[in-house]
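> Sequence first, predicted model second:
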Amino acid sequence: MVKRSDKVGEEIHKIISELLIKGLKDPRIGFVTITGVKMTPDVRMATVYFTVHGGDEQRQNSAAGLNSARGFIRKEIGQALKMRFTPEIQFKYDTSLEYGQHIESILKEIGSTDDGDNT
């Protein structure tokens, strides 16, 4: 059985992704991908996870742009969802992709050292 908070999170994910495709006017927001939305059980708070194509500076600029557009994004969510209360939005950079790449590089390193040690 799907929880209400999960359904609302999926809808918020779609809405924000569409807003990013249409283009928010803030030039600081780079190539941002929404990776997930986690809702509190009472659906009053949404944590929106994102990744950015680029380095640390691009990540910081995009985070600042998203936080600056938070009011506009929240208004658009409220109009689309027609809920009694529009959830507060918090943006967080998703480090899971970087973590996965780090683990993969470690495994490759271990694999390359094992190949030569067969004595």
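Yes, it's here.
> Going by C-alpha atoms from here, please, whenever you check contacts or count neighbours.
OK.
> how about the helices in the protein?
For the chain, the helices defined by DSSP state H cover 4-22, 56-68, 70-81, 96-115.
> and these as a markdown table, adding mean neighbour count and distance to residue 43?
Below are the helices of the chain laid out as a markdown table (neighbours: other C-alpha atoms under 10 Å; distance: least, C-alpha to C-alpha, whole Å):
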| stretch | mean neighbour count | distance to residue 43 |
| --- | --- | --- |
| helix 4-22 | 17 | 6 |
| helix 56-68 | 17 | 20 |
| helix 70-81 | 15 | 12 |
| helix 96-115 | 11 | 24 |
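> Which among those helices is found nearest to residue 47?
Closest of the helices of the chain to residue 47 is helix 4-22, at 9.0 Å (criterion: C-alpha to C-alpha).
> Put this next to the previous one:
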Amino acid sequence: MITHEIKGYAFNSLNLYQLKSIMESKRQQKYSKLIQKEIGEIFQKEAKHLLGSTFVTISGVSMSPDLGVAKIYLSFLLDKDKVMFEKINEKKSEIRKHLGNRIGKSVRIVPELALFLDDSASYAQHMDKVISSLDIPEAPEEDEETED
């Protein structure tokens, strides 16, 4: 399991992404939605040179309590997603700069970006394949006995 540390916050790639709506305050949720929307628009309009024809989905954003770190979960519609993820991860300072230009006047600080590869779709496919390959015997049918 990969562990990252940014600004004293230690987290791994499976870190509470699924529980963010329960754990985050309304302020964090508001910033998460804003960051998700703006990063999506940056990928569509300003970072075409970075992505080429790759289709990237921002499947989720989770903010630290002090709003200093944004954990961004990306999913790709390609088999070579790890290569594209590394390319985007190398350019995250450029993406953060674009984000600052867009939201700089409405936030106190532009958060550090921590990018994660969201593999929940491939994991779901794997689990579906495992479940369908199980050899589960049929339950014996119960004979209904009628009383005379």
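Ah, there it is. Quick caveat, the model's predicted, so the values are computed rather than measured.
> List the TM-score for the superposed pair.
The TM-score (TM-score structural alignment, normalised by the length of the first structure) is 0.80; 114 aligned residues with a C-alpha RMSD of 2.3 Å.
> Turn the helices of the first structure into a markdown table, including distance to residue 28 of the first structure.
Converted to a markdown table, the helices of the first structure look like this (distance: least, C-alpha to C-alpha, whole Å):
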| stretch | distance to residue 28 of the first structure |
| --- | --- |
| helix 4-22 | 12 |
| helix 56-68 | 5 |
| helix 70-81 | 14 |
| helix 96-115 | 22 |
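> Residue 99 of the second structure corresponds to which position in the first structure?
Matched to the first structure by TM-score structural alignment, residue 99 of the second structure sits across from residue 77.
> Can you name the residues that contact its match?
Counting by C-alpha atoms under 8 Å, 6 or more residues apart in numbering, residue 77 of the first structure touches 12, 15-16, 86.
> and if we set it to 7 Å?
Shown in contact with residue 77 of the first structure (C-alpha atoms under 7 Å, 6 or more residues apart in numbering): 12, 15.
> Who's the closest spatial neighbour of residue 86 of the first structure, skipping the chain neighbours?
Spatially, and ignoring its direct neighbours in sequence, residue 86 of the first structure is nearest to residue 78 (5.2 Å; C-alpha to C-alpha, 6 or more residues apart in numbering).
> Confirm for me that the one you found is in contact with residue 88.
No - counting by C-alpha atoms under 7 Å, residue 78 of the first structure does not reach residue 88; the two are 10.3 Å apart.
> ok, now which ones touch the equivalent of residue 15 of the first structure over in the second structure?
Per TM-score structural alignment, the equivalent position to residue 15 of the first structure in the second structure is residue 38. Residue 38 of the second structure makes contact with residue 99, according to C-alpha under 7 Å, 6+ apart.
> What separation is there between residue 38 of the second structure and residue 101 of the second structure?
From residue 38 of the second structure over to residue 101 of the second structure the distance is 10 Å, taken as C-alpha to C-alpha, to the nearest Å.
> Can you give me the stretch of the second structure that stretch 88-100 of the first structure aligns onto?
Aligned by TM-score structural alignment, stretch 88-100 of the first structure falls on residues 112-124 of the second structure.
> now the end-to-end length of that stretch.
Distance between the boundary residues of stretch 112-124 of the second structure (C-alpha to C-alpha) amounts to 30 Å.
> Need the contact partners of it.
Applying C-alpha under 7 Å, 6+ apart, the contact partners of stretch 112-124 of the second structure are 13, 68-75, 85, 89, 92, 96.
> after superposition, how close is stretch 92-102 of the second structure to the first structure?
The superposed stretch 92-102 of the second structure is, by mean C-alpha distance after the TM-score superposition for the first structure, a mean 1.8 Å from where its aligned residues fall in the first structure.
> quick one: stretch 81-100 of the second structure to chain centroid distance?
In this view, stretch 81-100 of the second structure has its centroid 14 Å away from the chain centroid, taken as C-alpha atoms, centre = their mean, to the nearest Å.
> In the second structure, what residue corresponds to residue 33 of the first structure?
In the second structure, residue 33 of the first structure lines up with residue 57, judged by TM-score structural alignment.
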